[in-house]
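1. take a look and give me a structure for this.
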Amino acid sequence: MLHLRLITPADRTDDVVRLVEKTVGTTHLVVLRGAARIPAGDVVMCDVAREAGDELLSALQELGIDRSGSIAVENIDLSLSERAAEAEEEAPGEGADAVLWEHLTDATHEESALSVTYLAFITLATMIAACGVLLDNAVLIVGAMAVGPEFGPLAGVSTALVQRAPRLALRSLVALLVGFALAMAATVGFSLFMDAVGLFSKDKLEGARPNTSFVYAPDAFAFVVALLAGAAGTLSLTSAKSGALVGVAISVTTVPAAANAAVALAYGDTRQTWGSTEQLLLNLFGIVLAGTLTLLAQKWFWGRQRERVRQGAPRAPELG
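-> Below you'll find the predicted structure:
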């Protein structure tokens, strides 16, 4: 369930109340006349099943409540209410499958910010991966994958393509390009420093590395894994199952490929530099492609669910 707290102009409150009352899957409606001060107006609160949340939010925006008042949404972790259970039963589909497009856009907008923290994480992840590829240490590679924050901007690109949000697309692309460029440049300097103190060497880079040689040898499997990871990561964002993102992060070789390209560039190994760059681009493209297709599929599915509700069709039978 979701909890909505609205501040509405007094002359729009009745419209909002009627909208909430006619939306399938809503309950616990509360109206506090004149309770809001900044901005001035009434406070309307209600609970809504997650699967009905996007339709209600879109309708509230059409009324202009986001411009003339306020719309705040919170997740309800626990609701002991028979009426809430009935509302969830009445709403179409399942809450875990629902997509809140405004929430997704806001989340990816925040995750794709070119902040100092983002740049620090991607740079540190690339340096950790550089140590991993030189030592042929799979544990360090996995750790670097988990630290890397690049999935946020990648999801931002996919969301921007589906929602036709050019500003989000530009913001995400800038975060990706600047982030990887800075991280790889810093890793080149880091590699030269490690070589100067005797911890890195060209022999280690060009020697046998059975555990990490895949980062500069792109193949069909790398693209397939990127597609699967992109789909899984997008589903984890839209269904609020963020724990799955850790698994997604350690499934793709974006950061390790960038690290290997940087180390190889430091030693003038053009073969590994180009191979790693191809691996990086292949993974980035695969994740964005899969994420975009996943969001399009979800948008089509929920469009059909809404149409079923409008036509008064019965809910599709649940599995199990």
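
2. from here on, just use CA atoms for contacts and neighbour counts.
-> Noted.

3. which residues of the stretch 51-200 of the chain fall in strands?
-> Using DSSP state E, counting those that start in this stretch, the strands of the stretch 51-200 of the chain run over residues 70-75.

4. give me the helices and strands touching the host helix or strand of V246, please.
-> Using DSSP states H and E, V246 maps to helix 244-249. Here helix 244-249 is seen to pack against helix 138-147, helix 220-238 when contacts are counted using 3 or more C-alpha pairs under 8 Å, 6 or more residues apart in numbering; DSSP states H and E.

5. format the ones you listed as JSON lines; extra columns: mean neighbour count and distance to I65.
-> Output for those, formatted as JSON lines (neighbours: other C-alpha atoms under 10 Å; distance: least, C-alpha to C-alpha, whole Å):
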{"stretch": "helix 138-147", "mean neighbour count": "20", "distance to I65": "39"}
{"stretch": "helix 220-238", "mean neighbour count": "21", "distance to I65": "24"}
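
6. got CSV for the ones you listed, with distance to V48 too?
-> CSV is the format used below for those (distance: least, C-alpha to C-alpha, whole Å):
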stretch, distance to V48
helix 138-147, 34
helix 220-238, 17
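
7. sequence B follows; please return its structure for comparison with A:
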Amino acid sequence: MLHLRLICPAERTDDVVRVIERTVGTTHLVVLPGAARSPAGDVVLCDVAREAGDELIGELRTLGLDRTGSIAVENIDLSLSERAEAAEKEAPGEPADAVLWEHLTDATHEESTLSITYVAFLTLATMIAACGVVLDNAILIVGAMAVGPEFGPLAGFCTALVRRAPRLALRSLLALVVGFAAAMAVTVAFSWFMDAVGLFTEAKLEGERPQTGFVYAPDWFSFVVAVLAGMAGTLSLTSAKSGALVGVAISVTTVPAAANAAVALSYGDTEQTVGSTEQLLLNLLGIVLAGTLTLLAQKALWASQRPRMTKPD
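-> Sure thing, here's the model as predicted:
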């Protein structure tokens, strides 16, 4: 269940209440006339099944409540109420399958912001992966994958394509391009330093690497895994099952490929640099393609449920 706290002008309260009452899956409606001070107006509280949440929020935005008042949404961890149980049964579908598009857009907007923290995490992940590829250490590679924050802007770009939000698409693309460029540039310098102190050597990079050689040898399996990971990551975001994102992060080789490309570039190894760059781009393409198609499928699924979201007059 979701809890909505609304602030609306007094002259729109009746319209807001009518929208809530005719939306399936709503309950616990409370109206507090004149309770709001900033902005001034009435406070309306209600609970709604997650399956009907996106429909209700969309109707409230149509009334202009996001401009003239406020729409706040919270997840309810526990609700001991027979009315709440009846509301969830009334709403079509399952809560885990519901997509809150406004929440997804807001979340991916934040995650796809090019910030110092984002670049720092991506750079540190790439440097850890650089140690992994030189040492042929799979544990370091997995750790670097888990640290990398690149799925945020990838999800933001997929969301922007489906929602037709050019500003979010540009923001996400900027975070990806600038983030990886900065991370790889710093990793090149890091590789030079590690070589100077004798911790990195070209012989280690060029030697047999059974654990990490795959990062510069892209194949169809790389693309298939990226597609599957993109689907899993998108479902994790839309269903609020964030734990699955860890598995997604360690399924794709974006960060290790970028790291191998940077180290190879520092030694002038064109073959590994090109191969690693192809691996990186192949993974990014697979995730974006899968994420976009997954969101489109979810959008179509819930569009078919739309007529059932409103109670008959």
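
8. picking up where we left off before, ok, residues contacting the following helix or strand past the helix holding V246 of structure 1?
-> The helix or strand immediately downstream of helix 244-249 of structure 1 is helix 254-266, counting by DSSP H and E. Contacts to helix 254-266 of structure 1, defined as C-alpha atoms under 8 Å, 6 or more residues apart in numbering, come from residues 122, 125-127, 129-130, 133, 141, 144-145, 148, 180, 184-185, 187-189, 191-192, 205, 215-216, 270, 272-277, 279-281, 283-284.

9. can you get me a residue count around the closest residue to A98 of structure 1 other than its chain neighbours?
-> Using C-alpha to C-alpha, 6 or more residues apart in numbering and skipping residues adjacent in sequence, the residue nearest A98 of structure 1 is E51, 4.8 Å away. Neighbourhood size, E51 of structure 1 [other C-alpha atoms under 10 Å]: 26.

10. and for R306 of structure 2?
-> By the criterion of other C-alpha under 10 Å, R306 of structure 2 has 12 neighbours.

11. report the separation between it and L56 of structure 2.
-> To L56 of structure 2, R306 of structure 2 is 11 Å away according to C-alpha to C-alpha, to the nearest Å.

12. so which of the helices and strands packed on helix 244-249 of structure 1 gets nearest E86 of structure 1?
-> Across those, E86 of structure 1 has its closest neighbour in helix 220-238 (23.6 Å, C-alpha to C-alpha).

13. tell me who's in contact with A113 of structure 1.
-> R171, S172, A175.

14. ignore the last one, N75 of structure 2
-> M1, L2, H3.

15. run the last query once more with 10 Å
-> M1, L2, H3, L4, D47, V48, R50 (C-alpha atoms under 10 Å, 6 or more residues apart in numbering).

16. also M194 of structure 2?
-> So M194 of structure 2 contacts C131, V188, F200, T201 (C-alpha under 10 Å, 6+ apart).

17. the first one is in contact with F200, isn't it?
-> Yes - assessed by C-alpha atoms under 10 Å, C131 of structure 2 is found in contact with F200 at 8.2 Å.

18. so for these two, which residue has more residues nearby?
-> Per other C-alpha under 10 Å, whichever of C131 of structure 2 and F200 has more neighbours is C131, with 23 against 20.

19. quick check: closest non-adjacent residue to that one.
-> Once flanking residues are discounted, C131 of structure 2 sits nearest to L140: 7.2 Å by C-alpha to C-alpha, 6+ apart.

20. if we can go back for a sec, surely the residue nearest to A98 of structure 1 and T23 touch.
-> No - using C-alpha under 10 Å, E51 of structure 1 is not in contact with T23, being 11.4 Å away.

21. please report how far the residue nearest to C131 of structure 2 lies from V133 of structure 2.
-> Taken as C-alpha to C-alpha, the span from L140 of structure 2 to V133 of structure 2 is 8 Å.

22. got it, and V44 of structure 2?
-> From V44 of structure 2 to V133 of structure 2 the distance is 57 Å (C-alpha to C-alpha).

23. same check on T126 of structure 2?
-> T126 of structure 2 is 10 Å from V133 of structure 2, by C-alpha to C-alpha.

24. which one's more surrounded, those two?
-> T126 (30 against 24).

25. how about the contacts made by that one?
-> 120, 132, 141, 144-145, 147-148, 180, 183-184, 186-187, 254-260, 262.

26. picking up where we left off before, pull up the overlap in contacts between E51 and T23 of structure 1.
-> Common contacts of E51 of structure 1 and T23 (C-alpha under 10 Å, 6+ apart): A91.

27. which strands or helices does the lengthiest strand in structure 2 pack on?
-> When structure 2 is parsed with DSSP state E, its longest strand is strand 26-37. With contacts taken as 3 or more C-alpha pairs under 10 Å, 6 or more residues apart in numbering; DSSP states H and E, strand 26-37 of structure 2 sits against strand 2-8, helix 13-22, strand 40-48, helix 50-62, helix 82-90.
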